[in-house]
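> requesting a structural model of the entry that follows:
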Amino acid sequence: MSTPFRLHRSDRHRQKERRLERLKRIPVRILLPNLVTLLAVSSGVTAIRLGMEGRFQLAVGAVILATVLDAMDGRLARLLKGTSRFGAELDSLADFVNFGVTPAILIYLWSLNALGNLGWIAALALAIACALRLARFNVMLDDPDMPAWKKGFFVGIPAPAGALLAISPMYLGFLGLFADGHMLAPYVLPWVVLVALGMISRLPTFSGKTMGSRIPREWVIPLLAGLVFALAMLIAYPWHTMLIATAAYVISLPYAVRSWKRHEKAQATAADEAATKENRPHQADAA
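Below is the predicted model:
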């Protein structure tokens, strides 16, 4: 009489083992975005070595590559449905290294070390601001009451943009406008501090994370042509292109603030209208 019971327990045990075995196997689609993140870290850390060797153009190129890889890993994870908590934490740590530590060291080696301790404090401010900005971003992700329109904005300058802005004086040096970055140190210091303040500020900036996965058919060819043209310009005239991109981003900041305020006003108006409609039945009952 006990045999069927033993067989039933054995079947359940085998099913449990198979379930645990499946949990131990990590899908490749989860590994690929993390691999891209690690490649970005490798590029960012290599930039530090290149900077210490005085090969600053290659170092900045490595930071730009890390920025491109950082933009790819999140989109790749969403495309492959391979997002995970581990990947999110890894991406945050990678961003601090690539866009906090690396640009701070590069701009210090290239220019700010001419100011001694004051220059080092400015470099530290940039790295610390990046850490604080990333921590605030991670906390805001857990806000369940965030309106949908706010997902189209960042609060403060995002870490990759902040890194490229902080090292933008180096682009001028690479174009031959200055023989030595140390000559620019008195001007680089306030610029780096300003970028650091922008990263930890409440300044709304545009986010590209909410760009749709689908685009109108008539925009496909112009978009592809524009991307190819931008890539060709970056390869042929890298520092001219980076300066133009930096200027375009700075120009976009006031437009982002205006768009944010417009959305806030629309949200407040909608809330007032909803409150008015809710109060009308009560007023009618009272009458």
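> all contacts plus neighbour counts: C-alpha atoms, from now on.
OK.
> for stretch 241-248, buried residues please.
Of all the residues in stretch 241-248, those buried under the rule 16 or more other C-alpha atoms under 10 Å are 241-243, 246.
> which other residues reach that stretch?
The set of residues external to stretch 241-248 that reach it, using C-alpha atoms under 8 Å, 6 or more residues apart in numbering, is 164-165, 168, 171, 233-234.
> quick one more, to check against the first:
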Amino acid sequence: MKRFSTRRSDPNSDHVERVPFLQLVPNMVTLAGMCLGLTSIRFAMDERFATAVFLILLAAVIDGLDGLIARRLQATSEIGAQLDSLSDFLCFGVAPGVLVYHYLLTPAGGIGWIFVLIFAAATCLRLARFNVMSGKPQEDDKSSPYFLGVPAPAGAMLGLLPAFATLAGVVDFREAPLVVALWLGIVGLLMISKLKTLSPKAIKVPRRLIGPMMFATVIGIGLGFSRPWLFFLALDLVYLGLVIRSLAKARWRLFA
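Prediction:
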């Protein structure tokens, strides 16, 4: 997300350039998210895995807020866009990889670490591609059949799916580190792929499902407070279902 910019002050002038405080808010929010990602790594290394996962989730929420705040305050700039990408790489590429490695992949040793590196590299490539494409004219939804891979925050959530399942007590993936390693590799491929998929605007919900969907929302909120890890696991599985649906109809191409 592009954020604040200022004019250069005259080096021969005694005038001190000042920037409105509100112009700084989006970047301060982004830095707060970066701090959460870095702190998640610290807690993962201290084996406080539930806290580490929660901090990544909170960083994802902040990642959605900083762009919204920047647009509302009209405080967008190139430096903000780059800062956002660097924060995203730390929060959604490095932090989830380190967390999953310490929590689930330690028994796999070097093989597990290789897949962590693959996941982090895929996140980096996904963000770099986004930065390059954001400076080019974008096609409308009707003429552009591809989305540029799973977004970095969504990729982080998919990468954490084994951690959600383990914390929820559904499946203990600590007993299957090679499966977790392979899963990180698959998520990495999804982030650097192009999938032919329907635009969200094109998805229509049958009227008969509106009531059940509203009721499911209420159940989901209650589940989120009583069994939060099961709730996040369910959200992850729903999103994974949408990705699989896209794959089933896709002309799948690896990122180039």
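> report the TM-score for the pair.
The TM-score (TM-score structural alignment, normalised by the length of structure 2) is 0.78; 229 aligned residues with a C-alpha RMSD of 3.2 Å.
> can you tell me which of the buried residues of stretch 241-248 of structure 1 is closest to Thr37 of structure 1?
Met242 (22.7 Å; C-alpha to C-alpha).
> before we move on, back to that, which of the contacts of stretch 241-248 of structure 1 has the most neighbours?
Among the contacts of stretch 241-248 of structure 1, the one with the most neighbours (other C-alpha atoms under 10 Å) is Leu165, at 25 neighbours.
> residues contacting that residue?
Leu165 of structure 1 touches 195, 246, counting by C-alpha under 8 Å, 6+ apart.
> any idea how far it lies from Tyr249 of structure 1?
Distance check for Leu165 of structure 1 against Tyr249 of structure 1: by C-alpha to C-alpha, to the nearest Å, it reads 9 Å.
> can you tell me the helix or strand for the residue nearest the centre of structure 2?
By C-alpha atoms, centre = their mean, structure 2 has its centre lying nearest to Pro153, at 0.4 Å. Secondary-structure element containing Pro153 of structure 2, defined by DSSP states H and E: helix 152-159.
> matching residues in structure 1 for that helix?
Following TM-score structural alignment, the partner segment of helix 152-159 of structure 2 in structure 1 covers residues 159-166.
> now distance to Val68 of structure 1 too, for the contacts of stretch 241-248 of structure 1, in CSV please.
As requested, the contacts of stretch 241-248 of structure 1 are arranged in CSV below (distance: C-alpha to C-alpha, whole Å):
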residue, distance to Val68 of structure 1
Leu164, 12
Leu165, 15
Ser168, 17
Tyr171, 18
Met233, 15
Leu234, 12
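> just curious, which of those is nearest to Thr102 of structure 1?
The nearest one, if we look at those relative to Thr102 of structure 1 and count by C-alpha to C-alpha, is Leu164, at 10.8 Å.
> what packs against whichever helix or strand Val220 of structure 1 is part of?
Secondary structure assigned from DSSP H and E places Val220 of structure 1 in helix 220-236. For helix 220-236 of structure 1, the helices and strands in contact under the criterion 3 or more C-alpha pairs under 8 Å, 6 or more residues apart in numbering; DSSP states H and E are helix 238-286.
> ok now the helix it packs on, how far from the chain's centre?
How far helix 238-286 of structure 1 lies from its chain's middle: 22 Å, per C-alpha atoms, centre = their mean, to the nearest Å.
> and for stretch 181-195 of structure 2?
A distance of 13 Å separates the centroid of the chain from that of stretch 181-195 of structure 2, by C-alpha atoms, centre = their mean.
> circling back to that earlier point, quick one: the match of helix 152-159 of structure 2 to structure 2 mean distance?
Its match in structure 2 and stretch 159-166 of structure 1 itself, once the structures are fitted together, sit a mean 0.5 Å apart by mean C-alpha distance after the TM-score superposition for structure 1.
> grab the nearest non-local neighbour of the aligned partner of Ser85 of structure 2 in structure 1.
Using TM-score structural alignment as the criterion, Ser85 of structure 2 maps onto Ser92 of structure 1. Among residues not flanking Ser92 of structure 1 along the chain, Leu134 sits closest, at 6.8 Å (C-alpha to C-alpha, 6 or more residues apart in numbering).
> distance of the one you found from Asn34 of structure 1?
Using C-alpha to C-alpha, one gets 18 Å for the distance from Leu134 of structure 1 to Asn34 of structure 1.
> ditto for Leu112 of structure 1
Per C-alpha to C-alpha, Leu112 of structure 1 is found 34 Å from Asn34 of structure 1.
> more neighbours, these two?
Between Leu112 of structure 1 and Asn34, Leu112 has the larger neighbour count (other C-alpha under 10 Å), namely 29 against 23.
> next up, the contacts around the nearest residue to that one once chain neighbours are set aside.
Of all residues beyond its chain neighbours, the one nearest Leu112 of structure 1 is Gly119 (4.5 Å), with distances taken as C-alpha to C-alpha, 6+ apart. By C-alpha under 8 Å, 6+ apart, the contact set of Gly119 of structure 1 is 108, 112-113, 185, 189.
> what do we get in structure 1 for Ala95 of structure 2?
Counting by TM-score structural alignment, Ala95 of structure 2 lines up with Thr102 in structure 1.
> name the nearest residue to its match, sequence neighbours excluded.
Thr102 of structure 1's closest residue in space is Ile48 (C-alpha to C-alpha, 6+ apart), at 5.9 Å.
> gap between that neighbour and Val41 of structure 1?
The gap separating Ile48 of structure 1 from Val41 of structure 1 is 11 Å, by C-alpha to C-alpha.
> what's the burial count for Ile48 of structure 1?
As a burial measure, Ile48 of structure 1 scores 25 neighbours (other C-alpha under 10 Å).
> quick one: stretch 29-39 of structure 1 aligns where in structure 2?
Mapped onto structure 2 with TM-score structural alignment as the criterion, stretch 29-39 of structure 1 occupies residues 22-32.
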